[in-house]
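Visitor: This is the structure alone, sequence omitted:
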């Protein structure tokens, strides 16, 4: 996996990632809202995938892009689907277990896990800058959890699930960036939803139930927001490097705070104001450092970039 970007367009990538953050934050709010309407997690995942798949195919058909579904890398799509649906279980689970602002903050640890993955999985040399950022970010998580204080508002299981979700998001970002070298964003999403919807359908006899029109509306809106966000997210990784554009993800905290206040009547606690900046600062340091290293490598100095 060399991380090659198909057509580098950094400003377009940043714009796509910003739009993706808004769409996915809206999806998270709708996931939590669906949970209050007694929709099971696995049922949400089925409808999220099952409604997205025909939508993607219809768009590809209208745009005369169905030929892009042809692939010589079915194994890569299967692996991405396995990790992807597992990641969605943890992401949706963290949303149901945690308030929106706390869940969004914990999701920002994905860049920290990306550093760990680059070091231990891909053998990249990581220096003091990024290791310090990792330590800073996890210190922020400790503050958000409020150990020794009033943790009545923070579910420890939710924090654990959120951290696993962030780890899987980091891993999946590498997979998507690799797939983008040869596959279009539309094909990546189509393969993912097409492979996972039948699997999730196996759970329906056990968790599915009848819903009123309002609940079906929430489920439909959740699927639409998720599909939009997934396409935008995948496209952003086609036009820009994850280490550079991931900074736009932090705008999700603004959306989460707004939705938590307006939809669920809850503002984040004061401790989040202390922990979140540490996590955001860690992610910014990592993004800055990786961009600097990428430029140094591109300059052909012959040095082995670390940092």
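Guide: Great, that's in hand. In this text the structure is predicted, and so the values were computed from the model without any measurement.
Visitor: Please make it C-alpha for all contacts and neighbour counts, starting now.
Guide: Will do.
Visitor: Please identify the helix or strand for residue 182.
Guide: Residue 182 is part of no helix or strand when elements are defined by DSSP states H and E.
Visitor: Any idea how many residues pack against it?
Guide: By other Cα atoms under 10 Å, 13 other residues sit near residue 182.
Visitor: do the same with residue 218
Guide: Residue neighbour count, defined by other Cα under 10 Å, stands at 18 for residue 218.
Visitor: secondary structure element for residue 79?
Guide: Under the criterion of DSSP H and E, residue 79 resides in helix 74-97.
Visitor: Moving along the chain from that helix, name the first helix or strand you hit.
Guide: helix 100-107.
Visitor: The lengthiest helix in the chain - contacts with which helices or strands?
Guide: The longest helix of the chain (DSSP state H) is helix 270-298. Under the contact criterion of 3 or more Cα pairs under 8 Å, 6 or more residues apart in numbering; DSSP states H and E, helix 270-298 touches helix 100-107, helix 110-120, helix 128-145, helix 242-245.
Visitor: what do you get if the cut-off is 7 Å, keeping everything else the same?
Guide: For helix 270-298, the elements it packs on are helix 128-145, helix 242-245, judged by 3 or more Cα pairs under 7 Å, 6 or more residues apart in numbering; DSSP states H and E.
Visitor: got those helices as a markdown table, with distance to residue 201 and mean neighbour count columns?
Guide: Below are these laid out as a markdown table (distance: least, Cα to Cα, whole Å; neighbours: other Cα atoms under 10 Å):
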| stretch | distance to residue 201 | mean neighbour count |
| --- | --- | --- |
| helix 128-145 | 35 | 19 |
| helix 242-245 | 32 | 22 |
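Visitor: here comes the other one, which I'd like you to weigh against the first:
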């Protein structure tokens, strides 16, 4: 999971590096295309069936996952890397809230504390953004956390239906690639050159490696322990943002990020 956290932070770096050359939609297209191609090669080599009986659930998961990553990529291009990643990691809070509202699960004291701490952290982290021209990017970053939480909820439902992980990933990357392609047909395709092709290669490689490492971590390890180490993505993102772009996180910002991470860890222990 430490490897996965480092890879996902590195993916954020490549998204930010790609901003002068590509739009967020283009970056997302190449990221999902590389993942879809990689998974398809394995799936078809093993002759595994890709048409599931629960295709409607796969579509819902794919659409929410696509929305989450679109919002994340946009937020990364407009905000400091650590801020964008932290807002995306509110997904655990939204997942817990969805379980309470949708499944009528009991709102335990632990989840209540997690939601309160997380809400305080979000307000503190976003407050400076509302006073600047990055307020829209900050809200989009928060939306990435909401859609990611909804996507996690749907992945959980797919798992309860007996759907294998590889098929969930195949559908998500396939639908995301198709949606991005349709978007770009009516938008634009930026030229790929020797000056930027390495960014796309790094983006695809880091995202795919992170996905593989994360899948292995959740398969082999304990769920809460894996989720805890997953929050190292925020730490790695802060260090990379500082080292590459001189992003300095204020003391207030550090407290806000710490509150969001703590609330996520508390919420993750709900199950």
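Guide: Arrived safely. Bear in mind that the values here come from a model prediction, so they are computed numbers and not experimental data.
Visitor: TM value for the aligned chains?
Guide: After superposition, the two chains reach a TM-score (TM-score structural alignment, normalised by the length of structure 2) of 0.88; 269 aligned residues with a Cα RMSD of 2.4 Å.
Visitor: so the longest helix of structure 1 versus helix 128-145, what angle?
Guide: Per axes from the mean of the first three to the mean of the last three Cα atoms, to 10 degrees, the angle that helix 270-298 of structure 1 makes with helix 128-145 is 160 degrees.
Visitor: Give me the angle between helix 270-298 of structure 1 and helix 110-120.
Guide: 40 degrees.
Visitor: buried sites along helix 270-298 of structure 1?
Guide: 272, 275-276, 278-293, 296 (16 or more other Cα atoms under 10 Å).
Visitor: swap in stretch 243-261 of structure 1?
Guide: Result for stretch 243-261 of structure 1 [16+ other Cα under 10 Å]: buried residues 243-253, 255-260.
Visitor: just stretch 44-63 of structure 2 next, same as before
Guide: So, applying 16+ other Cα under 10 Å, buried residues of stretch 44-63 of structure 2: 57-63.
Visitor: quick check, nearest of those residues to residue 32 of structure 2?
Guide: Minimum distance to residue 32 of structure 2 across the buried residues of stretch 44-63 of structure 2 is 11.6 Å, recorded for residue 62 (Cα to Cα).
Visitor: Show me what the closest one lines up with in structure 1.
Guide: Under the alignment (TM-score structural alignment), residue 62 of structure 2 maps onto residue 81 of structure 1.
Visitor: So that match sits against residue 192, correct?
Guide: Yes. The pair residue 81 of structure 1 / residue 192 is scored as a contact, 5.2 Å apart, by Cα atoms under 7 Å.
Visitor: so who does the equivalent of residue 192 of structure 1 over in structure 2 touch?
Guide: Mapped onto structure 2 by TM-score structural alignment, residue 192 of structure 1 lines up with residue 172. By Cα atoms under 7 Å, 6 or more residues apart in numbering, the residues touching residue 172 of structure 2 are residue 62.
Visitor: make it 8 Å
Guide: Contact analysis of residue 172 of structure 2 by Cα atoms under 8 Å, 6 or more residues apart in numbering lists 58-59, 61-63, 65-66.
Visitor: tell me which element the one residue sitting closest to the centre of structure 1 is part of?
Guide: Geometric centre of structure 1, nearest residue: residue 169, 5.1 Å, by Cα atoms, centre = their mean. Using DSSP H and E, residue 169 of structure 1 sits in helix 156-179.
Visitor: Next: residue 247 of structure 2.
Guide: Residue 247 of structure 2 belongs to no helix or strand, assigned by DSSP H and E.
Visitor: Mind telling me what residue 234 of structure 2 corresponds to in structure 1?
Guide: Under TM-score structural alignment, residue 234 of structure 2 pairs with residue 253 in structure 1.
Visitor: Since that was my last question, I'll sign off now.
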